[in-house]
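In: Mind looking at a prediction? Sequence and model below.
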Amino acid sequence: MYTIERLTADALTDSAEQLAGLLVDTVGAGASLGFLAPLDPAEATAWWRSLAPDVAAGRLLLWAARAEADGRIAGTVQLRPAASANGRHRGEVAKLMVHRADRGQRLAGRLLAALEAAGAGHGLRLLVLDTETGSPAERMYESAGWTRVGTVPDYATDPAGVSHPTTLFFKTLPAPADTAPALG
């Protein structure tokens, strides 16, 4: 069993080494997350810690899936609400990852659902994301009701440095029943 929790800046800092292990594993499995392999665990830990100010300020929201048996982080996802005045109704989903040992448990879908519910509850009406074309993630987003916008050739490289096309997706969220507080 797993629990999904939103991490505070302090929890992020406290969990940076666990999150780094997850990132190193995911990049090692070939996921295109903006890093090249082999990813140094110290570099990955520093990257996670560098996100704490944005999490503290509400510019980045972060969820983790924890294994109930041992408390380790098995997956994560991020939401970056738009900062511009004309874009405060939307956000970008990023860095959805699940450790190889925990795949097949529907964790990616649960993390995404938690993010979507929180976004809708805070007044976001539109989410966007990109993912490597042909990847298992692409199929997961389609099955979760995301709408394909199109494909951009050679948008990003995989961890080996090989360019791949990227598929862009969006999802509209239900309007909240009443005015919700701002994300933060």
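Out: Done, it's in.
In: all contacts plus neighbour counts: C-alpha atoms, from now on.
Out: Will do.
In: Report the contact partners of the residue sitting nearest the centre point of the chain.
Out: To find the centre residue of the chain, average its C-alpha atoms and take the closest one (CA atoms, centre = their mean): that gives Val77, at 2.6 Å. Residues near Val77 by CA atoms under 8 Å, 6 or more residues apart in numbering: Leu62, Trp63, Ala64, Val93, Ala94, Lys95, Leu96, Met97, Leu111, Leu112, Leu115.
In: Can I get the buried part of these as one PyMOL selection?
Out: Selecting just the buried residues from those in PyMOL takes one command, with 16 or more other CA atoms under 10 Å as the test:
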select buried, resi 62+63+64+93+94+95+96+97+111+112+115
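In: Tell me which stretches of this structure form strands.
Out: Taking DSSP state E as the criterion, the chain carries its strands at 2-6, 61-67, 73-81, 90-98, 126-132, 147-157, 163-172.
In: and those strands, which is most packed in?
Out: Taking mean count of other CA atoms under 10 Å as the contact definition, the stretch among those with the greatest mean neighbour count is strand 73-81, which reaches a mean of 24.
In: That one: how far from the chain's middle?
Out: Using CA atoms, centre = their mean, to the nearest Å, we find the averaged C-alpha position of strand 73-81 to lie 4 Å away from the chain's own average C-alpha position.
In: Stretch 3-18 too?
Out: For stretch 3-18, the separation from the chain centroid amounts to 14 Å (computed by CA atoms, centre = their mean).
In: Hmm, Arg49 is touching Ser15, no?
Out: No - under the criterion of CA atoms under 8 Å, Arg49 is not in contact with Ser15, lying 9.0 Å apart.
In: ok, the closest residue to Gly75 other than its chain neighbours - contacts?
Out: Of all residues beyond its chain neighbours, the one nearest Gly75 is Val98 (4.1 Å), with distances taken as CA to CA, 6 or more residues apart in numbering. Contacts for Val98 were tallied using CA under 8 Å, 6+ apart; they are Leu22, Thr26, Ala74, Gly75, Thr76, Leu107, Ala108.
In: next, the one to line up against it:
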Amino acid sequence: MTHQPPFVSRLTPSDIDENLTDLCRVLVDSVADGAAISFMMPLDQETAARFWADDVKPAVEKGERHLFGAFAKGRLIGTVQLLLSMPPNQPHRAEISKMIVHPMARRQGLGKALMSEALAAAQDEGKTLVTLDTRTGDVSESLYKSVGFEPAGIIPDFAFDPDGQSRHATTYMYRYL
């Protein structure tokens, strides 16, 4: 039996349906682990499934965003989204959203692999600027810097942590392609 290394793939709408259980597991477990990705604890499977099916899938179908999945041992273990639909005065820009790697699969280079695919796709789409925001001081901030993002500024008290107990600052970052 051969060992298949982890890989990243752009997901189609049917891939979202086929991997919905894993997509929900990655999202729910990451929020439970404290990931600041817009959801609050406790995040249930039904809410997670609605996010993937009702928010992400239609945008992927319309070509407004790309969804990338990281796979290992036949299971989806991480995702990142590239938002392409921007206001009319920003056709040159894309945005990174929901960079998520399952807590048990972190520190293996999957985040960097996901980001590399998203940035390559942005360039293929003719984008010249990519932006994102991240919880200030979060481990993801160093990941983003490692793939060329620069801090643009910090907004204090931007959002609540997933436990709802305290607010955190957000760092906006950008990268030219």
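Out: Right, received. Where do you want to start? Given the structure is predicted, the values throughout are model-derived calculations rather than measurements.
In: that older thread, corresponding residue for the residue nearest to the centre of structure 1 in structure 2?
Out: Following TM-score structural alignment, the counterpart assigned to Val77 of structure 1 within structure 2 is Val80.
In: again with Gln105 of structure 1
Out: Structural alignment places Gln105 of structure 1 opposite Gln108 in structure 2 (criterion: TM-score structural alignment).
In: show me the contacts for its match.
Out: So Gln108 of structure 2 contacts nothing (CA under 8 Å, 6+ apart).
In: Distance check, it against Lys62 of structure 2.
Out: 32 Å (CA to CA, to the nearest Å).
In: residue contacts, Arg49 of structure 1?
Out: Contact analysis of Arg49 of structure 1 by CA under 8 Å, 6+ apart lists Leu12, Thr13, Ala16.
In: Pro6 of structure 2 corresponds to which position in structure 1?
Out: In the superposition onto structure 1, Pro6 of structure 2 corresponds to Tyr2 when matched by TM-score structural alignment.
In: so who does the closest residue in space to its match that isn't next to it in sequence touch?
Out: Sequence neighbours aside, Ala67 is the residue nearest to Tyr2 of structure 1 in space, at 4.5 Å (criterion: CA to CA, 6+ apart). With contact set as CA under 8 Å, 6+ apart, Ala67 of structure 1 has these partners: Met1, Tyr2, Thr3, Ile73, Ala74.
In: Need the max-distance pair from those.
Out: The most widely separated members of those are Met1 and Ile73, with 12.0 Å between them, by CA to CA.
In: if you count residues, which helix in structure 1 comes out on top?
Out: Criterion DSSP state H: the longest helix present in structure 1 is helix 107-121.
In: That one: which residues count as buried?
Out: Neighbour-count burial for helix 107-121 of structure 1, with 16+ other CA under 10 Å as criterion, is recorded at 107-112, 114-116, 118-121.
In: and the angle for it with strand 126-132?
Out: With axes from the mean of the first three to the mean of the last three CA atoms, to 10 degrees defining the directions, helix 107-121 of structure 1 sits at 150 degrees from strand 126-132.
In: now helix 107-121 of structure 1, how far from the centre of its chain.
Out: The chain centroid and the centroid of helix 107-121 of structure 1 are separated by 10 Å under CA atoms, centre = their mean.
In: just stretch 79-93 of structure 1 next, same as before
Out: With CA atoms, centre = their mean, you get 15 Å for stretch 79-93 of structure 1.
In: what range in structure 2 matches stretch 53-60 of structure 1?
Out: Counting by TM-score structural alignment, stretch 53-60 of structure 1 corresponds to residues 58-65.
In: End to end on the matching stretch, go ahead and measure it.
Out: 9 Å.
In: swap in stretch 59-74 of structure 1?
Out: Using CA to CA, the distance between the terminal residues of stretch 59-74 of structure 1 is 23 Å.
In: could the strands of structure 1 go into CSV alongside distance to Ser32 of structure 1?
Out: Listed next are the strands of structure 1 as CSV, based on distance: least, CA to CA, whole Å:
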stretch, distance to Ser32 of structure 1
strand 2-6, 23
strand 61-67, 19
strand 73-81, 14
strand 90-98, 9
strand 126-132, 7
strand 147-157, 7
strand 163-172, 9
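In: Pro38 of structure 1: which of the ones you listed is closest?
Out: Nearest to Pro38 of structure 1 among the strands of structure 1 is strand 147-157; the distance by CA to CA comes to 13.8 Å.
In: ok, the closest residue to Pro5 of structure 2 other than its chain neighbours to Ala121 of structure 2 distance?
Out: Beyond its immediate neighbours in the sequence, the residue positioned closest to Pro5 of structure 2 (CA to CA, 6+ apart) is Ala72, lying 6.6 Å away. For Ala72 of structure 2, the distance to Ala121 of structure 2 under the criterion CA to CA works out to 21 Å.
In: cool, and Pro156 of structure 2?
Out: Between Pro156 of structure 2 and Ala121 of structure 2 the computed distance is 31 Å (CA to CA).
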